[in-house]
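# pasting the sequence and the predicted model now:
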Amino acid sequence: MVNQDITVYWRPGCGFCARLFRDIESAGLAHDRVNIWDDRDGASFVRSVANGNETVPTVLVGKHAMVNPSLQQIQAALS
């Protein structure tokens, strides 16, 4: 797997995050993970793209940020 510049911002206990991780891994997409509870800059980034909220999963593909995207949206952003 080659990292195609996918970063997933998440937090422990997030069911939506767990599902997205399963989908991304099943699709064979490499990605980086940022736990917003451990990374202040990561939490700040999420708030900057989620209307001030810490909504996760938030995914960054290149320079394109998406809040709670589907696998299909991530794959489209890679195209």
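Looks like it arrived, so ask away.
# from here on, just use CA atoms for contacts and neighbour counts.
OK.
# other SSEs contacting the helix or strand hosting R33?
Using DSSP states H and E, R33 maps to strand 30-35. Judged by 3 or more C-alpha pairs under 8 Å, 6 or more residues apart in numbering; DSSP states H and E, strand 30-35 is in contact with strand 3-10.
# chain center to stretch 37-56: distance?
Chain-centre distance of stretch 37-56: 11 Å, with C-alpha atoms, centre = their mean, to the nearest Å.
# returning to that earlier point: could you point out which element follows the strand holding R33?
helix 40-49.
# mind listing what's buried along that next one?
42-43, 45-47 (16 or more other C-alpha atoms under 10 Å).
# how far out from the middle of the chain is the strand holding R33?
7 Å.
# over to stretch 35-50?
11 Å.
# what lies in contact with the strand holding R33?
The contact list for strand 30-35 (C-alpha atoms under 8 Å, 6 or more residues apart in numbering) reads 1-12, 24, 42.
# structure two is appended below for comparative analysis:
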Amino acid sequence: MTRVWILPVLLVLCGSAVATVSALRGSPAEAAVLLVFFVLLAGMNSPLAFPRSIGALEPQRRSAVDGRPVVFWRAGCTYCLRLRIRLGRAARRAHWVDIRRDPAGAAAVRAATGGDETVPTVVVAGRPYVNPDPAWVREQLP
């Protein structure tokens, strides 16, 4: 679970260091902008940018009932972030599974991709799609 926070924490620490150096050189406004930039970047790469993740078995069961896609993702994945941003508020209508927090989710992705943990992997009606177009995923949402 702590692995998902390594990148965001490193981004905040690096941003703090860069902002401190900038402030010591006499540019407090630049330091503030840099710090805000790094904090936003850390937030976008953290699990907080994604809807609440649940275990892999539960969303697969729910998807069979309600027809919603299951999105397998992991923090720090730029393609997952791109999908999440492009879906906007509609992202909450999908079931999200963080493969770093759920070994069953990682196993499902490996089974779907031939042994890789390539994300985002979206399962619609029991069929996996690896790194699909966000517009297509939006069309699949009820």
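Everything's here; your move. Just so you know, these numbers come straight off a predicted model, no measurement behind them.
# just the buried members of the contacts of strand 30-35 of the first structure?
6-11, 24, 42.
# once you drop chain neighbours, what's closest to A91 of the second structure?
In space, and not counting its chain neighbours, A91 of the second structure is closest to R84: 6.4 Å by C-alpha to C-alpha, 6 or more residues apart in numbering.
# residue boundaries of the strands in the second structure?
Along the second structure, the stretches classed as strands by DSSP state E are 70-73, 95-98, 121-124, 127-130.
# columns distance to L40 of the second structure on top of those strands, output as a markdown table?
Shown next, in a markdown table, are these (distance: least, C-alpha to C-alpha, whole Å):
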| stretch | distance to L40 of the second structure |
| --- | --- |
| strand 70-73 | 20 |
| strand 95-98 | 21 |
| strand 121-124 | 25 |
| strand 127-130 | 27 |
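# out of the ones you listed, which one sits most buried?
strand 70-73 (a mean of 28; mean count of other C-alpha atoms under 10 Å).
# what span of the first structure is that one aligned with?
Mapping strand 70-73 of the second structure onto the first structure (TM-score structural alignment) gives residues 7-10.
# so how far does that stretch sit from its counterpart in the second structure?
Taking mean C-alpha distance after the TM-score superposition for the first structure, the mean distance separating stretch 7-10 of the first structure from the aligned residues in the second structure is 0.7 Å.
# please name the residues that touch A43 of the first structure.
36-37, 54.
# again with V70 of the second structure
Going by C-alpha under 8 Å, 6+ apart, the list of residues near V70 of the second structure reads 59-60, 63, 94-97, 122-124.
# buried ones in stretch 30-40 of the second structure?
Buried-residue list, stretch 30-40 of the second structure, by 16+ other C-alpha under 10 Å: 31-32, 34-36, 38-39.
# what range in the first structure matches it?
Counting by TM-score structural alignment, stretch 30-40 of the second structure pairs with no residue of the first structure.
# who's in contact with that stretch?
So stretch 30-40 of the second structure is in contact with 11-12, 14-16, 18-23, going by C-alpha under 8 Å, 6+ apart.
# buried subset of these?
11-12, 15-16, 18-20, 22.
# which other residues reach the lengthiest helix in the first structure?
Longest helix of the first structure, by residue count under DSSP state H: helix 15-26. Residues external to helix 15-26 of the first structure that are found in contact with it (C-alpha under 8 Å, 6+ apart): 10-11, 30, 56-57, 68, 70-71.
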